[in-house]
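In: Okay, structure incoming, though there's no sequence with it:
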C-alpha cells in the first residue's frame, strides 16, 4: 500500500530520471537517481508491479471480512489538486481511494482495519457520482493522467495518477463498480412534472425509461435505454430527452425536475454506463490482475 512517484512532492514537476517510494505512513525512500531512462523505466515497472500485487493481496484479506456485496474492487493512491486562494494550481496532496461495494471511499492514509473504513473515509455512492477522464488540453498544470470525480451538490475533485496504466485500472474498476451498483439498485424514480402534471420518471435496469402520471396512476410512455439518442438541460431544472421511436422518428420529452437535477443526470449516466459495460460480461467478471 505504498506508492512510487516521479513528481517532486506536492508539485506538478517531474524529477529528471529519478523517483521516490512513499510508504503507507508517508515515509520516503529518499530520491533514487537512475543512470538513464531505460534503468528508470525498469525500476518503476518492477516496483509498481510489486505494489499492485501486494495491494491486491491486501484487498483479498479485506474481502474475507466483508460480505460479497461489499467487496473491494480497487485500492490505490492518487494525488488531489488543491486550489490556493485564487492562485494557480500548485499544491498536490496524496489521497488513497477505494471502490468498495456500491461506494467510492477517499482516505488521507490507507485503512489499516475494518474500523477505518467506517470512521476515516469520505464516502459517495457510485451511482450518484460522475467519473470523467480529463483531456490533455484541459490539464490545469503539468500533471498528467488526470480525472474528475463529481457528486451532486459538491465541488469536483481533480485527481491525478502516475501513469496511463494506473488511469486505465481505475477507469475499468469504476465501470465494474457502476455495473454492480446499478444492478443492485434495480430502479430509481425521480419526481418530475411534464406539461404541468405531477409525474415520476423511473430508470429501470430491465425496462429503461418510464414516465408515471401520479394523478391518473398510469404510465404515459416507456422507452428502452437504447432508444435514447440525446439529452439536454438548462443546468437548473429542465431536462429534454430525445428518443427514437419504432418508426425511426425522434420524439422529445421535456421534463422539469422537482428535486436536484444533477442527481437525476448522474444516475441516468450510471444506468447508461452500466448498460454499455454489460455488453462485455467477461470484462465485468474479470478480477484485478496481479502482475507477474
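Out: Thanks, I have it. Predicted model, so just to flag it, every value in this text is computed and none were measured. Residues are numbered from 1 along each chain as shown.

In: okay, CA-based contacts and neighbour counts for the rest of this
Out: Will do.

In: In the helix or strand hosting residue 255, which residues are buried?
Out: Assigned by DSSP states H and E, residue 255 belongs to strand 250-257. For strand 250-257, burial by neighbour count (16 or more other CA atoms under 10 Å) applies to 250, 254-257.

In: These into CSV, with extra columns for distance to residue 33?
Out: Shown next, in CSV, are the buried residues of strand 250-257 (distance: CA to CA, whole Å):
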residue, distance to residue 33
250, 61
254, 60
255, 59
256, 59
257, 57
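
In: Among these, which one sits closest to residue 126?
Out: Here the nearest of the buried residues of strand 250-257 to residue 126, counting by CA to CA, is residue 257; it sits at 21.2 Å.

In: Quick one: residues contacting the closest one.
Out: 190-193, 237-239 (CA atoms under 8 Å, 6 or more residues apart in numbering).

In: For ChimeraX, what selects the buried ones among those residues?
Out: Entered in ChimeraX, the line below selects the buried ones among those, by 16+ other CA under 10 Å:
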select :190,191,192,193,238,239
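
In: Which ones among the contacts of residue 257 map onto helices?
Out: Counting by DSSP state H, no part of the contacts of residue 257 is found in helices.

In: Take this one as well and set it beside the first:
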C-alpha cells in the first residue's frame, strides 16, 4: 500500500490529456459560435488555454484552471446536443459555470472521457478526504467526503 501511494503521488504531476477542442461561446449573439481551445489534464487540474503550453511558465497563464475533483464532466448524447455538432461534452464547475466543448471525432471524445476518468481517479486516490463549509437551514455546517469511510455532515460550531 505504501508503494501504491508513492506511485500515485508521482503520477499526479503527469499530463493525462492534451488536445484541441472547440468551445461553444455562452454569451454569443450568434447562435453557433465556437472558439478553438486547448485543454490539458495535468495533476489535479483541468487547464483551458488559447494556445498549447510550451514552457513551464505557460502553465501559470492558462485562461482558466479547475480542480478535477470539483468539476463534473458529461459526455452528451444526441438529445443533449445544443446544435448539429456531434462528439460534445460539458464541464460544470463548482461555481455552476457550464462549459460546452466539441471534438472532431468520436475517438477523440472517447479519449477525453477516459483521460478525465483517469485524472479524477488519481486525484481521489491522492486526496482521500476533503471537507467543505456549507450552510444548511441558516446553520454553518461542514461536509466531509472521505472516500474510504463515506460522507459526514456536521455542525461547524459544535462538530
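Out: Received the coordinates, thanks. Remember, predicted model here, so these are calculated numbers, not experimental data.

In: residues in the first structure aligned with the longest helix along the second structure?
Out: Longest helix in the second structure by number of residues, with DSSP H as the criterion: helix 106-127. Aligning helix 106-127 of the second structure against the first structure (TM-score structural alignment) gives residues 164-185.

In: list the contacts for the aligned partner of residue 153 of the second structure in the first structure?
Out: Aligned counterpart of residue 153 of the second structure in the first structure: residue 211 (TM-score structural alignment). Going by CA under 8 Å, 6+ apart, residue 211 of the first structure touches 199-202, 219-222.

In: Just give the closest residue to residue 211 of the first structure, not the sequence neighbours.
Out: Excluding the flanking residues, the one nearest residue 211 of the first structure by CA to CA, 6 or more residues apart in numbering is residue 201, at 4.7 Å.

In: quick one: the one you found from residue 210 of the first structure, how far?
Out: As defined by CA to CA, to the nearest Å, residue 201 of the first structure lies at a distance of 6 Å from residue 210 of the first structure.

In: burial measure for residue 220 of the first structure, as a count.
Out: For residue 220 of the first structure, the neighbour count with other CA atoms under 10 Å is 11.

In: repeat for residue 23 of the second structure
Out: Residue 23 of the second structure: 21 neighbours (other CA under 10 Å).

In: Identify the spatial nearest neighbour of the residue opposite it in the first structure once aligned, chain neighbours not counted.
Out: By TM-score structural alignment, residue 23 of the second structure lines up with residue 80 in the first structure. Of all residues not flanking residue 80 of the first structure in the chain, residue 159 sits nearest, at 4.5 Å (CA to CA, 6+ apart).

In: Tell me which residues are up against the strand or helix carrying the one you found.
Out: If you go by DSSP H and E, residue 159 of the first structure is part of strand 157-160. Residues outside strand 157-160 of the first structure that contact it (CA under 8 Å, 6+ apart): 78-82, 143-150.

In: distance between the helix or strand encompassing residue 140 of the second structure and the chain's centre?
Out: When elements are assigned from DSSP H and E, residue 140 of the second structure belongs to strand 139-146. Centre-to-centre, strand 139-146 of the second structure and its host chain are 22 Å apart (CA atoms, centre = their mean, to the nearest Å).

In: Having no further points to raise, I will conclude here.
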